[in-house]
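Trainee: missing the sequence, but the structure's below:
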């Protein structure tokens, strides 16, 4: 069933949750189209994982600078990117400058969290809307009748109408319906109403000085919807009249036409619950997730800055009263709760950002390695390693990007008594330069290079068979070069699948010095899994023991949307993790034009994907995407069948969960196709750049200009 024609254009009230890369792109797109936008950011800074309060020293882009820019930045790297692999501080400066330039910064309300989102359903008796929360989480109102998206705010801060919180404005006479009722009828046929036409949001603003008291966990999130910081807020914040900020956290409600969840996938750490953890802790051991490691670093650096000359406590050894430190994981403890985790001490000066994401080629760290680091960064990394691991026997579990980063940092510092990297399976880690000569930006940074991977859409005959015959030997040559260059056989690190078969979310760039540390004996690498913990040791599944005082878990993050009613979340994510979202953006089983998710579709080029996806959301919200729910389902089923047929089980599961690493360019092109964009206006020289130059993100500005303002 096709979506009906778009309703007459009106100004939408848009809430963006998270001011990371995806949130900035979404706010820019909707603000540029004349809509009313507020971006709610839980931290005191924009930038998500790149925010200064979210990182440890040494973190920088793991991919060349050309691969991490928005299209309208232009053909040259931004001035903030004055080196090939910019530090996280420089990436943050770029994002801040970009948000300032395009008017996003004034739209951001910092230190504000989404607590609950209730769908508003259109009624046929005059345009009133109903906020329903069937099977809602405890504490969520079952059913509330509200007027059709009045401009009001009940408490704290500034609302979408610009009024100070604590005031309530009556709905304007003759207010327009929240959304086109026909859209709802076309997209969904179940529930008390066809599809949501808007959302009632419960928001909580926590003044920075109170975030420490409210935070129940340590660590930070990934995308901006969670996380926190204790720096002074900027942008629209609490009205300082009335009760004042010392009254504590405040909650209020907003009603919006469009809710864009851009809080990312890295808010909720996923630490396993090991047997024997209490015995390990009782013997003086410590267990940290890498998300908590960031907090431990910030604590150590803050202590070093404020207590110069004094002996500093071991990171994580003291903190939360009555526990094993704020970063310790007790037996059976769950990961930090709802998408909101806050730091407990002041933000440090800008240096660099959070651990690399498990599924992209952007964020990464050279922490502790000799190559590519400035002296101040290197010193800070060594100081942190000494505080965290000095004289201790360290085991790092997990070999995605963050696991490789931490293991390399600790091994290079020489601070620990021993560093062992425990890997469940071998994974591909791409070198910065193949054979030490060809930068990865000319291979995996180009359309031509990525086309060596398995295509989502079959190429026409005879191009398809010819290209297949050519790509196979080229890939095998690339793999052979990596084995030789990194010494994978000697390190026992040869992956079980070819690169194009095992192309899962863990694909990342090798931290400089990682394999050198393995071959030099400074880093012990073991294959296996943790079976249990005991006093002073990690027991592996095969019964062997690794002596350890510190266990660092690079075990990834779980996705969650605790602010959504469980019945709606179940229409987005299946029990096995498969997404029912078109392009991993639009929850077609919920329907309507009011709910979108950005940041669950990580690929090779974060800024470009964020920009194209944000424009797709704008086109969909304004009613110009002409794809039916049946077509969306069919697209996903074909995508998932392709994944199951051509990739390893892990890589196929990643594709089902929205990861686009294996088909990044098809993902981008399919979104552009939905919008009616065309590459026809590109000159022959621009087409050559499009395929052979690193990303060539600037050309997509010209491509987006071809999107028709009206479509039949």
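Mentor: Perfect, thanks for sending it. Predicted, not measured: the structure shown is a model, and the values here were computed from it.

Trainee: make it CA atoms for all contacts and neighbour counts henceforth
Mentor: Will do.

Trainee: Just say helix, strand or coil for residue 178.
Mentor: coil (DSSP: H, G, I helix; E, B strand; the rest coil).

Trainee: What's the local residue count around it?
Mentor: The tally of other residues near residue 178 (other C-alpha atoms under 10 Å) stands at 27.

Trainee: Wait, it touches residue 196, no?
Mentor: No - between residue 178 and residue 196 there is no contact under C-alpha atoms under 8 Å: 9.4 Å.

Trainee: Name the residues of stretch 429-440 that are buried.
Mentor: Within stretch 429-440, the residues scored as buried using 16 or more other C-alpha atoms under 10 Å are 429, 430, 431, 432, 433, 434, 439, 440.

Trainee: wait, which of these is closest to residue 481?
Mentor: Nearest to residue 481 out of the buried residues of stretch 429-440 is residue 434 (C-alpha to C-alpha; 7.2 Å).

Trainee: Quick check: the gap between the closest one and residue 298.
Mentor: According to C-alpha to C-alpha, to the nearest Å, residue 434 stands 35 Å off from residue 298.

Trainee: again, but for residue 495
Mentor: 35 Å.

Trainee: cool, and residue 550?
Mentor: 18 Å.

Trainee: Next, count neighbours for residue 524.
Mentor: Residue 524: 18 neighbours (other C-alpha under 10 Å).

Trainee: again with residue 387
Mentor: That count, for residue 387 with other C-alpha under 10 Å as the rule, works out to 22.

Trainee: counting contacts, what elements does the host helix or strand of it pack onto?
Mentor: Assigned by DSSP states H and E, residue 387 falls within helix 375-389. Packing contacts for helix 375-389, counted by 3 or more C-alpha pairs under 8 Å, 6 or more residues apart in numbering; DSSP states H and E, involve helix 290-306, helix 401-413.

Trainee: take a look at this one as well, against the first:
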């Protein structure tokens, strides 16, 4: 593909912005489409819920060449994360490439690339590009459970919404709130509303392990999931020497047992009947959860009640007001029901034929390195390697795509890529019990995934930096030189980005 080839990117979140920056600097004409009016993806004002906060500290959740502002707190909130990404777009001159408030309705493959149908404030238009990058995020399509009784519930004054649609905490004031789910977003929003709601109830089908930010004795969330020693405590697909040594000396299991007990005591899980049924190693399957600050304290104060190992089976309306029925038959007053029930990984704008070529019989995405569909030309994915190092993973992934498009990196033969995808998906399904975000997650092996992409590009991280990562959480700035050296020089006078037929 030549440097004048036009690149269309769907999504202006972390991954989409990283691709726009890297590919525009490589000289490609780039156009980024996002239906939201601002950049940020999950951090957009249109999706932020009360209590939203980054799981990573500002030193690890950053691009290699764009540090967080010094006046940001160690754990930025949703508004600060959006501001950080807006600053990234401004620093690297991405404004002219952005078409915000513009939704991609359809993308059809044609001989010359892709024909797009997009909708903005002026209506529906056509656009074209030579290569399409899907960066709509693995949390793009909110899932609302299909609960019977919704019409009567709403008629009785109840409100039902997904957590991504709940933006104003004041809507919970003096109301009975029920939160469905027990992931990070469920606990975040429950803690936020519990301070002003009349009562707050969390209904958890299954409790999951969560890591406090600090455990003491030099151990914290990032030392477990963002160091090479931490990754070595999880059984990987290709065990390295340190991992085999931990296993042979029985250190891995004993350390995980100690960690589980420490977390149980730190968060006082036994006292509140909040000990999950599975081992703590299950914490890192498709996602990793950071314990919400203040959640346990609100449980202790009686401001949050957790109903574990059950679910809401019906919404109730009537003369006594809105309520929910649990699986055991009990009723719970519920003027506001917030569903923190996850997302689907969807690409609805692609044709059914293309979608079938992208996924297998169980809906898992068949992407080499979580980026490249083997049998669909002129298409790649960004951000489908969901990671505990999201910004860095997206940045390296963008360099991988740039290397592919410029010919600096040549992928293996299709049959070899298919075999690798088969083996990875089979291993991921078995390891996680199918909870691997349809093949779009690399957690807890975020560093290993970055290593793979850099090895493909022939620019591995220097040994000194890799050794430091055994005991110190990754620092994105350590990758600045590697990524700068790999960057492709921009040609003179690039062509117009995307031709729109108005």
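Mentor: That came in fine, so what should we check first? Quick caveat, the model's predicted, so the values are computed rather than measured.

Trainee: quick one on the thing from earlier: quick one, which of the helices and strands packed on helix 375-389 of structure 1 is nearest to residue 668 of structure 1?
Mentor: helix 401-413 (24.0 Å).

Trainee: which residue numbers in structure 2 go with the helix or strand just after that closest one?
Mentor: Using DSSP H and E, the helix or strand that directly follows helix 401-413 of structure 1 along the chain is strand 418-423. Aligned using TM-score structural alignment, strand 418-423 of structure 1 spans residues 199-204 in structure 2.

Trainee: Find out how far the matching stretch is from the centre of the chain, if you would.
Mentor: 24 Å (C-alpha atoms, centre = their mean, to the nearest Å).

Trainee: Superpose on structure 1 and give me the mean offset of that stretch.
Mentor: In the superposition against structure 1, stretch 199-204 of structure 2 averages 0.8 Å from its aligned positions (mean C-alpha distance after the TM-score superposition for structure 1).

Trainee: Contacts made by that stretch with the rest, please.
Mentor: Stretch 199-204 of structure 2 is contacted from outside by 174-182, 186, 190, 193-194, 303-312, using C-alpha atoms under 8 Å, 6 or more residues apart in numbering.

Trainee: ok so, going back, right, so the helices and strands packed on helix 375-389 of structure 1: which one is the most enclosed?
Mentor: Mean neighbours per residue, mean count of other C-alpha atoms under 10 Å, is largest over those for helix 401-413, with a mean of 27.

Trainee: Please find the angle between the direction vectors of it and helix 290-306.
Mentor: Orientation of helix 401-413 of structure 1 against helix 290-306 (axes from the mean of the first three to the mean of the last three C-alpha atoms, to 10 degrees) gives an angle of 40 degrees.

Trainee: Helix 401-413 of structure 1 packs against which elements?
Mentor: strand 363-365, helix 375-389, strand 393-397, strand 418-423, helix 514-519.

Trainee: other SSEs contacting the first one?
Mentor: Think strand 363-365 of structure 1. strand 59-61, helix 401-413.

Trainee: how about the nearest residue to the aligned partner of residue 602 of structure 1 in structure 2, chain neighbours excluded?
Mentor: For residue 602 of structure 1, the aligned residue in structure 2 is residue 386 (criterion: TM-score structural alignment). With sequence-adjacent residues excluded and distances taken as C-alpha to C-alpha, 6 or more residues apart in numbering, residue 386 of structure 2 is closest to residue 441, at 4.3 Å.

Trainee: Now do the same for that neighbour: its match in structure 1.
Mentor: So residue 441 of structure 2 corresponds to residue 659, using TM-score structural alignment.

Trainee: Report the separation between residue 619 of structure 1 and residue 582 of structure 1.
Mentor: According to C-alpha to C-alpha, residue 619 of structure 1 and residue 582 of structure 1 sit 14 Å apart.

Trainee: hmm, back to that, out of the helices and strands packed on helix 401-413 of structure 1, deepest packed?
Mentor: Of those, strand 363-365 is the most buried (mean count of other C-alpha under 10 Å), at a mean of 31.

Trainee: neighbouring contacts of the helix or strand residue 19 of structure 2 falls within?
Mentor: Applying DSSP H and E as the criterion places residue 19 of structure 2 in helix 14-25. The contact list for helix 14-25 of structure 2 (C-alpha under 8 Å, 6+ apart) reads 9-11, 29-32, 40-41, 85, 89, 92, 94, 97, 135-137, 382-383, 390-391, 394-395, 397-399, 402, 487-490.

Trainee: Now list the buried members of these.
Mentor: Buried among those (16+ other C-alpha under 10 Å): 9-11, 29-32, 40-41, 85, 89, 94, 97, 135-137, 382-383, 390-391, 394-395, 397-399, 402, 487-488.

Trainee: Now intersect those residues with the strands, please.
Mentor: Judged by DSSP state E, the subset of those located in strands is 9, 10, 30, 31, 32.

Trainee: how near is the residue mapped onto the last one from structure 1 to residue 598 of structure 1?
Mentor: Under the alignment defined by TM-score structural alignment, residue 32 of structure 2 is paired with residue 39 of structure 1. Computed with C-alpha to C-alpha, the distance linking residue 39 of structure 1 and residue 598 of structure 1 is 13 Å.

Trainee: and if you look at residue 696 of structure 1?
Mentor: Taken as C-alpha to C-alpha, the span from residue 696 of structure 1 to residue 598 of structure 1 is 22 Å.

Trainee: Equivalent analysis for residue 625 of structure 1, please.
Mentor: Applying C-alpha to C-alpha to residue 625 of structure 1 and residue 598 of structure 1 gives a distance of 17 Å.

Trainee: cool, residue 506 of structure 1 as well?
Mentor: Taking C-alpha to C-alpha, one finds residue 506 of structure 1 at 20 Å from residue 598 of structure 1.

Trainee: and if you look at residue 691 of structure 1?
Mentor: Taking C-alpha to C-alpha, one finds residue 691 of structure 1 at 26 Å from residue 598 of structure 1.

Trainee: swap in residue 503 of structure 1?
Mentor: The spacing between residue 503 of structure 1 and residue 598 of structure 1, counted by C-alpha to C-alpha, is 22 Å.

Trainee: Could you do residue 443 of structure 1 as well?
Mentor: 27 Å.

Trainee: same question, residue 563 of structure 1
Mentor: For residue 563 of structure 1 relative to residue 598 of structure 1 (C-alpha to C-alpha), the value is 16 Å.
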